[in-house]
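Asker: I'll drop the sequence and a predicted model, then ask my questions.
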Amino acid sequence: WNRIFKALIIDPDWEWEFIDGSYVKAHQHSAGAVGQEPQAIGKSRAGNTTKIHLAVDGCGLPVEFEITGGEVNDCSVAPQLIAKLPDAQAIVADKGYDSECIREQIIKKGARAVIPRKRNSLKGNADMDWGLYRYRHLVENAFARLKQYRAVATRYDKLKRNYESMVAMACGYLWLPV
């Protein structure tokens, strides 16, 4: 399903790229698969959760995603997600991605990092492009559309690969013409 999703991506807008992560509650019966295959189900305050790390293009359509356990921080998955993305003018993310190594990786790709700094930062947000950051809602809207699919909104699958297939299928539907 991931290859079909990639085949459906036609003429994406690579000028801006937006990344973010969202939690998905895992059904109580989705945990505990037999065998050694990865499940990507983590324990958090909310119980069993999975996290979708999503990258969307300038039009708000999904182009890449990673599935991890719910306890995984955004900063730890961002380098793999950013490495998969083609060159862009700017990569926009929220404060959860405020890290110097992420900023350096984005700059090495030839893009501008539009990430607000955390409150305790010594550098501040003087160089922040708040006009472009305002469009970050595009990735949030993509999550809202993805979570309209029941199999994505609540994880019922025991294995990570099966849930990745469901997310890839839902992302592919978003690329189909209306």
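Answerer: Perfect, thanks for sending it. Everything quoted here is computed from the prediction, not taken from an experiment.

Asker: when you work out contacts or count neighbours from here on, use the C-alpha atoms and nothing else.
Answerer: OK.

Asker: all strands of this protein, in order?
Answerer: Counting by DSSP state E, the chain has strands at residues 16-26, 42-44, 47-56, 62-69, 90-92, 112-114, 154-155.

Asker: deepest in the core, which of the ones you listed is it.
Answerer: Compared across those, strand 90-92 shows the largest average neighbour count, a mean of 26 (mean count of other CA atoms under 10 Å).

Asker: re earlier: nearest to residue 145, out of the strands of the chain?
Answerer: Evaluated over the strands of the chain, closeness to residue 145 peaks at strand 62-69, with 10.5 Å, by CA to CA.

Asker: name the helices or strands packed onto the closest one?
Answerer: Applying 3 or more CA pairs under 8 Å, 6 or more residues apart in numbering; DSSP states H and E, one finds that strand 62-69 contacts strand 42-44, strand 47-56, helix 74-84, helix 160-175.

Asker: related to what we said a few turns ago, of the strands of the chain, which is nearest residue 84?
Answerer: Nearest of the strands of the chain (CA to CA): strand 62-69, 7.4 Å.

Asker: turn the strands of the chain into JSON lines, including distance to residue 143.
Answerer: Shown next, in JSON lines, are the strands of the chain (distance: least, CA to CA, whole Å):
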{"stretch": "strand 16-26", "distance to residue 143": "7"}
{"stretch": "strand 42-44", "distance to residue 143": "20"}
{"stretch": "strand 47-56", "distance to residue 143": "8"}
{"stretch": "strand 62-69", "distance to residue 143": "9"}
{"stretch": "strand 90-92", "distance to residue 143": "16"}
{"stretch": "strand 112-114", "distance to residue 143": "20"}
{"stretch": "strand 154-155", "distance to residue 143": "13"}
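
Asker: second structure follows, compare the two:
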Amino acid sequence: MVVVVRRHELSDAEWAVLTRLLPESGTAGRPRVDDRVVLNGIVWKLRTGCAWRDVPERYGSWQTLYTRFRRWALDGTFSRMLRAVQAERDAAGDIEWLVSVDSTIVRAHQHAAGGKRGPSTGTKRPDHALGRSRGGLSTKIHLACDGRGRPLGFVLSGGNTNDSTRFEAVMADVQVPRLGPGRPRTRPDHLIADKGYSSRKIRCYLRQRGIAHTIPERIDQATGRLRRGSRGGRPPGFNGRIYRKRNVVERCFQKLKQWRGLATRYDKTRESYQATVTIASLLLWIRPFEDDL
């Protein structure tokens, strides 16, 4: 049977990869709605940024799409699929471990505003990665990508969060599993970041892990070092040729923000929005597979 692929739907090559990674359906109860139809509906919704109720009827009931999306978001299915694809690409030698780190701001739609006032759990309100600044409610995506502009790890925070405070969390999220025995790979060959990450704490963290890095020194730091004279120490090493490659992370954000459901946050909960970023990242990784199939 010939499958007609509409705009924003999964290609045959993409589906051939995803179908191997999806969880198996249980034998009890009613038959599960076709996974490809459901995933096509989820991807269509996230690419267009529409409401769940407005997803075309050809994808079935919107309640089914939302229920499957939330279930797989909460049980980590999307994250496991992303890790599995990264492991396969690493085993094939396709990951370039020249890692770039940066962040981007995403405005939160008024439909997402309820997440900031979410229900309390005990004495603590849940953190849904929403912060208020002069531009209103927003979320910040802190991301590390490989040398080809594909996400290796990311964390979410409120839009009013300083980049440097989430650096170690981003690095901790870089965990590419091995197909065989061994621990996941977590350490890049070289790391590139902008002046926002120029701090003594971050440079010390990278030196302790043995990670070579290229981070430009801020003007105030250079001025303070010169003012202290010999006690200021030597300036940090900087390679301008390597630093020019930092634009890959900007291109990565540009590709991710082609998803309207990601470029503007409509999700109230952290889990749902994190799943949105994960799905977009997953499809960025799958595209190179088309040459292998």
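Answerer: Looks like it came in fine. What you see is a predicted model, and the numbers here were worked out from it, not measured in a lab.

Asker: how close are the two chains, by TM-score?
Answerer: Put the two chains on top of each other and the TM-score (TM-score structural alignment, normalised by the length of the first structure) is 0.93; 178 aligned residues with a CA RMSD of 1.6 Å.

Asker: quick one: what's aligned to residue 8 of the first structure in the second structure?
Answerer: Matched to the second structure by TM-score structural alignment, residue 8 of the first structure sits across from residue 85.

Asker: nearest residue to the residue nearest the centre of the first structure other than its sequence neighbours?
Answerer: Nearest residue to the geometric centre of the first structure (CA atoms, centre = their mean): residue 54, 1.7 Å. Nearest non-adjacent residue to residue 54 of the first structure, counting by CA to CA, 6 or more residues apart in numbering: residue 65, 4.4 Å away.

Asker: what does that neighbour correspond to in the second structure?
Answerer: With TM-score structural alignment as the criterion, residue 65 of the first structure matches residue 154.

Asker: wait, its match sits on residue 166?
Answerer: No: look at residue 154 of the second structure against residue 166 with CA atoms under 8 Å: they stay out of range, at 9.7 Å.

Asker: and the residue nearest to residue 54 of the first structure, how far from residue 81 of the first structure?
Answerer: Counting by CA to CA, to the nearest Å, the separation of residue 65 of the first structure from residue 81 of the first structure is 7 Å.

Asker: any shared contact partners between those two?
Answerer: Residues touching both residue 65 of the first structure and residue 81 by CA atoms under 8 Å, 6 or more residues apart in numbering: 53, 55.

Asker: count of residues packed around the aligned partner of residue 147 of the first structure in the second structure?
Answerer: Aligned counterpart of residue 147 of the first structure in the second structure: residue 257 (TM-score structural alignment). If you count neighbours by other CA atoms under 10 Å, residue 257 of the second structure ends up with 18.

Asker: skipping adjacent residues, who's closest to residue 257 of the second structure in space?
Answerer: residue 263 (4.6 Å).

Asker: show me what contacts residue 55 of the first structure?
Answerer: 17, 18, 19, 20, 62, 63, 64, 65, 81, 139.

Asker: what about the second structure, which of these hold up?
Answerer: Of the contacts of residue 55 of the first structure, the ones still in contact in the second structure (both residues aligned by TM-score structural alignment, their matches' CA atoms under 8 Å) are 17, 18, 19, 20, 62, 63, 64, 65, 81, 139.

Asker: now, which of those sits nearest residue 177 of the first structure?
Answerer: residue 62 (14.1 Å).

Asker: and the closest residue to the closest one other than its chain neighbours, how far from residue 175 of the first structure?
Answerer: Computed as CA to CA, 6+ apart, the closest residue to residue 62 of the first structure that is not its neighbour in sequence is residue 56, at 4.2 Å. Using CA to CA, residue 56 of the first structure is found at 11 Å from residue 175 of the first structure.

Asker: hmm, residue 75 of the first structure is touching residue 96, no?
Answerer: Yes: contact criterion CA under 8 Å: residue 75 of the first structure and residue 96 qualify, at 6.7 Å.

Asker: what's the overlap in contacts for the two?
Answerer: Counting by CA under 8 Å, 6+ apart, nothing touches both residue 75 of the first structure and residue 96.

Asker: quick one, what contacts the equivalent of residue 97 of the first structure over in the second structure?
Answerer: Aligned counterpart of residue 97 of the first structure in the second structure: residue 197 (TM-score structural alignment). Applying CA under 8 Å, 6+ apart to residue 197 of the second structure gives the contacts 163, 164, 167, 215.
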